[in-house]
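>>> Pasted the sequence and its predicted model underneath.
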Amino acid sequence: MVATMPTHARARAEANLGVVTRQQLLDTGTTPSVIAALVRAGELRVLRRGAYCLGETWEAAEPYVERPRMLARAAVATMHRSWVLSHDSAAHELGLSILTPPEPVVHVTRPGYSSAWTRDGVARHYARFQPRQVAQVGGMRCLDVARTVADIGRLRGELHAMVAMDAALEMGVTRAAVEEAMAAMDFYPGIVAARLGVGRARLGAESVAETLARDLLQVLGFDDIDLQFPVRTRSGRIYWADLRVGNHLVEVHGVLKLRPVSDGGLADRPADDVAREMQERASLISARRLGISDLWWKDVRGPGRQLAGLRLLRDIATTCDRYGPTLHPELAEEAERIRAAHPRRRTPGTLGA
């Protein structure tokens, strides 16, 4: 006889991102032998001792945010003390974009003097925080956005702090709020790097890749970088470029732009059509006496970053030779008028009026 999960047990799991504990299954009348059979059949997946996830839910979940959220819920559900999610785990619950670390783990924090240890895929932190810094999101208690930015910056350094702070600004969290969260951390490890990264953050980066591209330009020696620069082409259509240096635009692309909506991407038409539109857009922008470079994730993170930097230097130098080192006054005035009429573009990659 094939074991099946009781409807009420499945409903309990589905209400918690597919995660359910052994005790919760027993409480719904699911016997130990049925639980074991469900694991063998793949209907349940063991996340850690005493915690499971619906098999199909785990398989359908993407690996960077959804699966870490499931692992965090499984960890908290099997802990006997009162912990709150923090660092990466809090960021995932809060919807804060971060730079994924090489070896992700679940992060939890409880009040105490600063110390931490990692065991069984869970990093346990003891640190002081105020009750007002605890947020309730999706049924989970986690440290708020400002504290999370500070913690990630201290743990992983300047670039991670910059990425998280960029994302926090997009969410409406102010730099002052993060600086307030860091005010009590003067002697905490990593605080100097965290403050440097928070100080470099800018409003206008709409993805982690855009932040990394801006960092690449800064490393190359470009400081006067404009974000979300609007260009009206001769057809009357407005395109928003991710970054601008002088008369040169930099567009940062992700795989989601080419992946169909049915597969979790943004493309509502074939990839060939998307690529063709990108080429047409580049031609229309170039006609306004602007240069343009395209960057992908492999160009801003990993071994391809150095080659991408050399390519950017060549492209920008060519544009400077053709059109000069500073933005043409006509384009500057036009961009100012467009921004006044359309303060921020509605969604990444879309075209304005």
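Structure's in. What do you need? All values reported here derive from a predicted model rather than from experimental measurement. Residues are numbered from 1 along each chain as shown.
>>> From here on, just use CA atoms for contacts and neighbour counts.
Will do.
>>> What lies in contact with stretch 110-123?
75, 82-84, 105-108, 124-129, 188 (Cα atoms under 8 Å, 6 or more residues apart in numbering).
>>> Now, these that are in helices?
Ala75 (DSSP state H).
>>> Restricted to buried residues, select the contacts of stretch 110-123 in ChimeraX.
Selection of buried members from these for ChimeraX, criterion 16 or more other Cα atoms under 10 Å:
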select :75,83,84,105,106,107,108,124,125,126,129
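>>> helix/strand/coil for Arg288?
Following DSSP: H, G, I helix; E, B strand; the rest coil, the label given to Arg288 is coil.
>>> give the contact list for it.
Thr233.
>>> circling back to that earlier point, in strands only, show me the contacts of stretch 110-123.
Val84, Val106, His107, Val108, Arg124, His125, Tyr126 (DSSP state E).
>>> another structure for you, compare them:
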Amino acid sequence: MELREKIDRAVAAVLSRGALMRSGLSWRGIADRVSSGELIRLRNGWYVRGETWEAERPDVRHLMVMHAARSDRHGNGVFSHRSAATLHGLPVWSDWMRGERDRAVRDCLTAHLLAPIAASGSGGARSKLYRRPDGSADTVRIAGFTCTSADRTLADLAASEPFAVALSCADRLLRDEVAVGRLIDPRGVEAWRARLLALARSRAGARGVRALRALAALADPRAESPLESVSRLRSWQIGLEPELQVPVRSERGGTLYLDFLFRSVGFFGECDGKGKYFDDELRGQRTPDEVFEHERRRHNWVSGVTRMNGVRWGVREVVTVERFATHLREFGVPFPGRAVECFGPEIARFLREAR
């Protein structure tokens, strides 16, 4: 679903107290429906029907909250952090990347906004305010919302989110900027890295600067999903240096691309997200069983052509570095068990601590 469609759905779902009262509800009637769950209160005076809320994904729910916040502030607000990331289309709503369960359901009710440094208060139960002296600077307009720029949003995420989330977002931003299909502009990659390092220097001493420098070094536009991004992080953390999107001759004469090749240990790796089997858009006309059979044949073909064993994993195996290490160990994949040094000692130290 495109961002514009998500925003349209979110805006259409939000109901003001005035609209509810014009439909015949009293103050008490609204309160009773909130208590029963028939209505969800997004913030004072703004609601959504419970069944609509339950049917939507966390990013669309959060857009509802942002629309209510924008309406409540008469459009005067700069969205930041996870709210800005939602507008930039970044993957910040996967609980598994934070090693948590069901937190997104709660977190999507909180709008993240910049506030002038002199502002008082926390923003209330449904808003989180970040006080910055430059709170009005480095902003963009997206579909009628004002939010922090992509670079600044990434810097804020580096300071506020687990590194797995920030790296997934960095990969997405870099891919959108420098890649067309499998074609990548290397000069664009270097310019992007230099820009992030300059931003890190400008924020010297601030929280998240080490993570921002690490993002400048580690982001890769070849990652095609958050699962690939986090899998790459876990690989580095246990001492493997994966090659990405490695071409292999296909059974029918075309080209297959391996998610990961661990050449030094003679294994290849493939990410196996649930969407491949259960997302209608990704699956097309095939049944889950047909997709599974296709993946099995592909795996066997690659093993035969490369003369290497392969290992597959999904979300559950990369939630922590310990789980990933255990999974590879069970398949006989050898690895050093300590963070790679190929990016230098500073990044190696960071990788040892990152989650």
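Cool, got the structure. What you are looking at is a predicted structure, and each value in this text was computed from that prediction instead of being measured.
>>> could I get the ones in strands among the contacts of stretch 110-123 of the first structure as TSV with distance to Ala11 of the first structure?
Output for those, formatted as TSV (distance: Cα to Cα, whole Å):
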residue	distance to Ala11 of the first structure
Val84	25
Val106	25
His107	27
Val108	27
Arg124	30
His125	33
Tyr126	34
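>>> What is the most widely separated pair among those residues?
Between any two of those, the greatest separation by Cα to Cα is 14.3 Å, found for Val106 and Tyr126.
>>> Disregarding residues adjacent in the polypeptide, which is nearest to the most centrally placed residue in the first structure?
A centroid search over the first structure (Cα atoms, centre = their mean) returns Ser97, at 2.4 Å, as the residue closest to the centre. The shortest distance from Ser97 of the first structure to any non-neighbouring residue, by Cα to Cα, 6 or more residues apart in numbering, is to Ala167 (5.7 Å).
>>> corresponding residue for the one you found in the second structure?
Superposed on the second structure with TM-score structural alignment, Ala167 of the first structure falls opposite Arg172.
>>> Contact partners for its match?
Listed by Cα under 8 Å, 6+ apart, the contact set of Arg172 of the second structure reads Leu90, Pro221, Ala223, Glu224.
>>> neighbour-wise, which of those residues leads?
Neighbour counts for those, by other Cα atoms under 10 Å, peak at Leu90, which reaches 24 neighbours.
>>> Kindly state which residue of the first structure is aligned to that one.
That one, Leu90 of the second structure, aligns with Leu96 by TM-score structural alignment.
>>> tell me which element the residue lying closest to that match once chain neighbours are set aside falls in.
Computed as Cα to Cα, 6+ apart, the closest residue to Leu96 of the first structure that is not its neighbour in sequence is Ala167, at 6.1 Å. For Ala167 of the first structure, the host element (DSSP states H and E) is helix 158-170.
>>> Glu277 of the first structure now?
Going by DSSP H and E, Glu277 of the first structure is part of helix 271-286.
>>> What's the average distance for that helix when superposed on the second structure?
Mean deviation of helix 271-286 of the first structure from its aligned counterpart in the second structure after superposition (mean Cα distance after the TM-score superposition for the first structure): 0.8 Å.
>>> counterpart of that helix in the second structure, which residues?
The aligned range for helix 271-286 of the first structure is 288-303, by TM-score structural alignment.
>>> gap between that stretch and the chain center?
27 Å (Cα atoms, centre = their mean, to the nearest Å).
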